[in-house]
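[1] Quick one: sequence plus predicted model below, questions after.
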Amino acid sequence: MTVPPVVLDRRTRVLQRGGVVRVLGGDPVTLVTPSPAVAALLGAGTIPTDTPAGAALARALTDRGMAHPDVRGPVDARDLGAVAVVVPVHDDADGVAALVDTLGADIARGLRVVVVDDGSAVPLAMPSVPSAPSIAPGPVRVVRHGDSRGPAAARNTGTAVAISGGAEVVVYLDADVIPRPGWLGPLLTHLDDPRVAAVAPRIVAADPGRFWVRGYETARSALDMGTEPARVRPRTRVAYVPSAALAVRPDRLPTVPGGGGEGPFDERLRVAEDVDLCWRTDDAGGLIRYEPASLVAHRHRTTVGPLLGRRAFYGRGAAPLADRHGAHVAPAVAAPWSLAVALGFWSATPVGVLVATAAAGRAWHRTRALTGDDRAAAELVARGAGASIRQLPEAVLRPYWPLTAVVLAATARSRSRLARGLRRRVVVAAAAEGLWHWWSAREPGRLPVDEPAGHVVLHRLDDLAYGVGVWRSAWDARSTRALRPELRR
């Protein structure tokens, strides 16, 4: 097995002081001091793995999210006899047909496809492979649930069928996705690492647009985890990956606790079953990676109603996740110093600015003592302060918007300076955070793909819909765990 070289994450910094080399980065941020012999491998930004020292350094950095395997390169032409695609579907025969047709070349290399018809109103027929007519129907199999049992159960059924047929790698693809050329090789290269349990491609728009819903979904789909690779962990930049497109080694995934069905997914969950799988896998010591070099296109929603309905549906996973994973679901997480910076910034008062400056200065002083580098400390503090400044309006306008609405309604007729200032700040925060959400969606070196006005409006509606789902889940569970913020040290 050839181990790919690794590339330092763009946020990782190599610090040198007094002849000592240290590496600062990762998510959460970590400081690593390699031995002098190994430190010499850091000079070029790409770490070769063809020596024991290089392999050890690469492992230490990739496990911490400070570097990522470079899986770009020649097309992977391996035999796919040990790989199976599982497609859960409910009433989308056309989507299955299009997907199977797209997989024709991979099927010719040995890929098998298991379609699980999860109680469709019209039973799904065996799809053909028009792009590869010489292929016998054997590699494509349809399994049916008489009644709809949900996507988790459908994927579990498909997994069992795939494993019984000799599959070592299972790739979950929803019926509304279409893989792009070269999509599978980078995923399999990641899974060659015996510690990697799962890897997800980047999910992009099948029909990209610039305006209104199509533009918003192209720029900020809930399924798109961005342009940069990552180790997937709770409370990090990529906290989970969606199962709409996910490659796994089933033998490396944890079992479901509490009788949640046979297979990797918890069949008691009708939403957020993929988030639960990611977090259980991480808790069990398995690695999950996100690889944007692999692309899968998704048929995004193109009208407001379905878009907001889906976002509310996603929000309903909050309480079940909080019951299983506790504070991982906290809608707002901050350290005391960063919270002070955010409150001081949004107060827009001399006292608030003074408090924010003092908190940031103290954080810089303590970070500098740990890193020994003025610039690196300033960069870390600036990053943390910026995240907290953005998170405050996100929290006020997304999970906590019902409380914000109550406060605004209670002060609507008040002419006091405090009430008017509060209303003004909420409006400014709603616009400013929306514009940041639009601007930060741009690809590296390029402007955002959609226009700002519609994006900001849809982003605010998106937040309202998601918040409705979170509060409904809390009500159904009779629990506030999904609404509790966390203050970190």
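    Nice, thanks for sending it over. Residues are numbered from 1 along each chain as shown.
[2] Could you use CA atoms for every contact and neighbour count after this?
    Will do.
[3] same for whichever helix in the chain runs longest, what does it pack against?
    Using DSSP state H, we find that the single longest helix of the chain is helix 452-477. Counting contacts by 3 or more Cα pairs under 8 Å, 6 or more residues apart in numbering; DSSP states H and E, helix 452-477 packs against helix 212-220, helix 304-315, helix 318-325, helix 374-397, helix 401-410, helix 417-439.
[4] take a look at this one as well, against the first:
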Amino acid sequence: MSTRLPPGLVVELGRHVRVYDGGRTLVGGAPPRLLRLPATAAALLVGRRVDVVDARSERLAERLLACGAAAPVVSELPPADLAQVTVVIPVRDRARPLDRLLTGLLGRLRVVVVDDCSRDPAATAAVATRHGADLVALPRNHGPAGARNAGLARVTTPLVAFVDSDVVVGPDTIATLARHFHHPRVGAVAPRILGLPGTDRPNWIARYENARSSLDLGPTPALVHPRSAVGWVPGACLLARVEALGAGFTDGMRVAEDVDLVWRLTAQGWQVRHEPAATAWHDHRDRPTAWLGRKAYYGTGAEVLARRHGPAVAPAVLTPWTAAVAVALLAQRRWSLPVAGAASVVMSVRLARALPGDGGRARLATELVGRGLAATATQTSGLLLRHWWPLSLTGSLFSHRLRRAVLAAALVDGLLDHRRLAPSLDPVRFVLARRLDDLAYGAGLWAGALRGRSARPLLPGFAPRRGAAGGTRAAAVR
């Protein structure tokens, strides 16, 4: 297999990547780091883009892609051949959604439907036959991982698209994703997953999910990597290179099997990408019991992932100085603000001395420390409200300071989220839904940890100290 990038590839810096020193210093990536470019490489960065036209621009583009600082401009990639793709659909007693999904594919791709031991197998078989799909009927229920693997065993094409039966995609969705596989190190790509348009008057849960679904990973292309902004992609719709998958999903996993697969791919050196230029639509749960139950179910997967991937599942990643700032502010004493401010100033000075370059180091160091503080505030709120809420709730009964911190975090976090997402839902019900989301997920997280007798999914991690704030790692691009 060729290791060269496709001719004419154009890569673009992510919108959260900051550029300093005339393009010679970049801050961003997955996970975040500080990148130093020599002047010759910085000259290739024009309007935040790099066009691959020779060996030097190819090396720069490859490095930016590999560290997550840039993503391919998908419209500039060569078109894909849909004959190279097989769609695998696991299904159990969802004949009508299956019919809807197959209708959307327009008969343009080979499809394998895996009936995961339906109670009414005839209905599933009738739909598959009507659309000309191959049918694999399992004699017992295997769950999503086993059902997808049974379909994968029938795939003879280089690429396989796993699509759940409650998802709707079109050929254009898969064609857009498939363009990424011109890059030889891409192992899997997922689209942005939005809520499936339904009733003209969706209830408040549906409107919340349409704005903040667990499956919607946002509008920004990203390299998927543990401990980064996009740390996983859902298996509900995933296009993958068969060569990279090996045996596929881990048999027997009924939750978090998609996260496990993605993390195994990245550990093996494959790139996994989130591509929002392609869209799939998911039939979100909007009944309170089903919605909360699904959130709690997702939470139970953390313990399984902790056993398989260790610290990658940490609910927060801090550095010693950001942890010290968080503890000082949560203490709410007279010395809290002076201590937090002093720690930030000391870190800014130390960071400015460690940064390369002559001019603007103080400003860059200050900005990096500010970003570290913002990330720490977000993660601390997540710990109080989502991952550790049983402890927060219990502690709030005895400590007015903790109670004040939890209430402030609950309101500020929810209102900032409402402003950022601009959902078609008033702030009161949005904040309520946000907090119920956290409570349900956290309940599942603790249930899984207790069942597995392991505190690992509850423990924060610490980023290595490599000379930058908030765990940002320094690296040079040659």
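    Arrived safely. In this text, all values refer to a predicted model and were calculated from it rather than measured experimentally.
[5] In the second structure, what stretch matches stretch 269-282 of the first structure?
    Matched against the second structure by TM-score structural alignment, stretch 269-282 of the first structure falls on residues 253-266.
[6] meant to ask about stretch 455-462 of the first structure, not that
    So stretch 455-462 of the first structure sits over residues 430-437 in the second structure, by TM-score structural alignment.
[7] List the superposition-based mean deviation of the matching stretch with respect to the first structure.
    Compared with the first structure after the fit, stretch 430-437 of the second structure shows a mean deviation of 1.0 Å (mean Cα distance after the TM-score superposition for the first structure).
[8] Just the residues contacting that stretch, thanks.
    The contact list for stretch 430-437 of the second structure (Cα atoms under 8 Å, 6 or more residues apart in numbering) reads Ile205, Tyr208, Leu292, Lys295, Leu385, Ala410, Leu411, Gly414, Leu415, His418.
[9] what does stretch 226-242 of the first structure give?
    27-28, 62-65, 68, 200, 202, 223, 225, 274-275, 278-279, 282, 287-292, 328, 443.
[10] Stretch 444-458 of the second structure too?
    295-304, 306, 310-311, 313-315, 387-388.
[11] Swap in 10 Å and give it another go.
    Outside stretch 444-458 of the second structure, the residues that touch it by Cα atoms under 10 Å, 6 or more residues apart in numbering are 292-307, 310-316, 383, 386-390, 438-439, 441-443.
[12] Any buried residues in that stretch, and which?
    Gly444, Leu445, Trp446, Ala447, Gly448, Ala449, Arg456, Pro457, Leu458 (16 or more other Cα atoms under 10 Å).
[13] so how many other residues sit close to Leu397 of the second structure?
    By the criterion of other Cα atoms under 10 Å, Leu397 of the second structure has 10 neighbours.
[14] now swap in Thr394 of the second structure and tell me
    12.
[15] With Arg100 of the second structure instead?
    Applying other Cα under 10 Å, I find that Arg100 of the second structure has 16 neighbouring residues.
[16] a strand runs through it, doesn't it?
    No - counting by DSSP: H, G, I helix; E, B strand; the rest coil, Arg100 of the second structure is not found in a strand; it is helix.
[17] any idea what it aligns with in the first structure?
    By TM-score structural alignment, Arg100 of the second structure lines up with Ala98.
[18] In this model Asp174 seems to touch its match, though I could be wrong.
    No - if you go by Cα atoms under 10 Å, Ala98 of the first structure and Asp174 don't touch, sitting 11.4 Å apart.
[19] The contacts of stretch 226-242 of the first structure, buried ones only, as a PyMOL selection?
    In PyMOL, a selection of the buried entries from these looks like this (16+ other Cα under 10 Å):
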select buried, resi 27+62+63+64+65+68+200+202+223+225+274+275+278+279+282+287+288+289+290+291+292+328
